[in-house]
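> no letters, just coordinates:
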């Protein structure tokens, strides 16, 4: 079976034409991820912290300084960037918040409607200080869930471990 030059040329061009969009999309996503990570590291540096663990999900990044117990959040929004830095030593709890939305015609049964919002709530030890809420997913943004629930559960658990570790260290002192 022989392969002539014309067939090889057409096959090569077709391969490039089909793979190029995937390569360009990957490079664009990598660039966005690096920009978010750089922004998160800059945010941490302003608090005198370093990012030890981080995770990127679509348009936001979360990170944590495990030694100083700080949580950082940076999101790209239509208006620019939204950022939060939270001292875990000042918290009473960190909780995952999941709200369901109701489906049209479901008669009030909102289990069929999917998720309206997923986020983290950081509750301060000081009752005079309001809780800090980070929205990781909002259905009004017109996109689908892409791991935000798992990310929220993971990072809430990590924040709780660090928060409790600092509480124990403070009590032992």
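Received, thanks. Not measured: the values here are computed from a predicted model.

> alpha carbons only for contacts and neighbour counts from here, please
Noted.

> where do the strands sit along this protein?
Residue ranges of the strands in the chain, as given by DSSP state E, are 53-57, 60-65, 70-77, 80-87, 91-100, 115-124, 132-138.

> the structure to be compared is supplied as follows:
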């Protein structure tokens, strides 16, 4: 059996043009996750806390939480800047998901779409402004994927920690 060398070369390059971009994308995504993990761990070390849970999503968002000391870390690190927010959950009254939407007038009427998703943390102190932690921003050109479930999951997690705190505060001793 004779092998047709030009066909083999053409087939190799055709496969390479398919697999190289996919491999490149996979490697770059791993590098972004690694960078965010390093930033989050460094931030946790700066605040002297031990992360019991964390999550990284999108290209530049991360949450980390120390459930024992009830401390929350938020990182948004894109090419231009790095935003780090530290929240002591003992100072928080409640947490909720805030969906921002835009209405666009089209041929078939108004269409509403999600423009941003944020967690809103209300402080117990009345004079202190609420903290907003961005989970999704439609202005950055990314499409909405799992951000709604991430927002709901972290809102429940934070709220359950706040609820545990208030339960333990009002618990009566057993006689």
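On my side now, so go ahead. All of these numbers come straight from a predicted model, not from anything done at the bench.

> TM-score them against each other, please.
Once superposed, the chains reach a TM-score of 0.86 (TM-score structural alignment, normalised by the length of the first structure), with 171 aligned residues with a Cα RMSD of 2.4 Å.

> related to what we said a few turns ago, looking at the strands of the first structure, which is buried most?
Most buried of the strands of the first structure by mean neighbour count (mean count of other Cα atoms under 10 Å) is strand 60-65; its value is a mean of 23.

> now that strand on the second structure. Mean distance?
Strand 60-65 of the first structure: mean distance to aligned residues in the second structure after superposition is 1.2 Å, counting by mean Cα distance after the TM-score superposition for the first structure.

> let's have the strands of the first structure in TSV, adding distance to residue 2 of the first structure.
As requested, the strands of the first structure are exported to TSV (distance: least, Cα to Cα, whole Å):
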stretch	distance to residue 2 of the first structure
strand 53-57	48
strand 60-65	52
strand 70-77	53
strand 80-87	57
strand 91-100	60
strand 115-124	56
strand 132-138	55
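
> show me the contacts for residue 137 of the first structure.
By Cα atoms under 8 Å, 6 or more residues apart in numbering, the contact set of residue 137 of the first structure is 116-119, 145, 148.

> just residue 148 of the first structure next, same as before
Neighbour list for residue 148 of the first structure: 57, 118, 136-137 [criterion: Cα under 8 Å, 6+ apart].

> contacts for stretch 44-55 of the first structure, please.
Contacts for stretch 44-55 of the first structure (Cα under 8 Å, 6+ apart): 40-41, 61-66, 68, 70, 72, 85.

> any residues touching stretch 101-115 of the second structure, and which ones?
Applying Cα under 8 Å, 6+ apart, the contact partners of stretch 101-115 of the second structure are 99-100, 116, 136-139.

> so which bits of that stretch are buried?
Buried residues in stretch 101-115 of the second structure, counted by 16 or more other Cα atoms under 10 Å: residue 115.

> please apply the same query to stretch 33-52 of the first structure.
Within stretch 33-52 of the first structure, the residues that qualify as buried are 33, 36-37, 39-41, 43-44, 49-51, counting by 16+ other Cα under 10 Å.

> go on, stretch 162-169 of the second structure?
For stretch 162-169 of the second structure, the neighbour count (16+ other Cα under 10 Å) marks residue 162 as buried.

> quick one: that stretch to the first structure mean distance?
Relative to the first structure, stretch 162-169 of the second structure is 2.5 Å off (mean Cα distance after the TM-score superposition for the first structure).

> superposed on the second structure, where does the biggest helix by length in the first structure end up, distance-wise?
In terms of residue count, the longest helix belonging to the first structure (DSSP state H) is helix 5-46. Superposed on the second structure, helix 5-46 of the first structure shows a mean distance to its aligned partners of 1.4 Å (mean Cα distance after the TM-score superposition for the first structure).

> that helix vs strand 60-65, what angle?
Comparing the axes of helix 5-46 of the first structure and strand 60-65 via axes from the mean of the first three to the mean of the last three Cα atoms, to 10 degrees yields an angle of 50 degrees.

> show me the contacts for residue 124 of the first structure.
With contact set as Cα under 8 Å, 6+ apart, residue 124 of the first structure has these partners: 90-93, 130-131.

> going by distance to residue 157 of the first structure, which of these wins?
Nearest to residue 157 of the first structure among the contacts of residue 124 of the first structure: residue 93, at 10.2 Å, using Cα to Cα.

> can you redo the buried residues of stretch 33-52 of the first structure as CSV with distance to residue 157 of the first structure?
CSV is the format used below for the buried residues of stretch 33-52 of the first structure (distance: Cα to Cα, whole Å):
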residue, distance to residue 157 of the first structure
33, 24
36, 23
37, 22
39, 24
40, 20
41, 22
43, 22
44, 20
49, 20
50, 20
51, 17
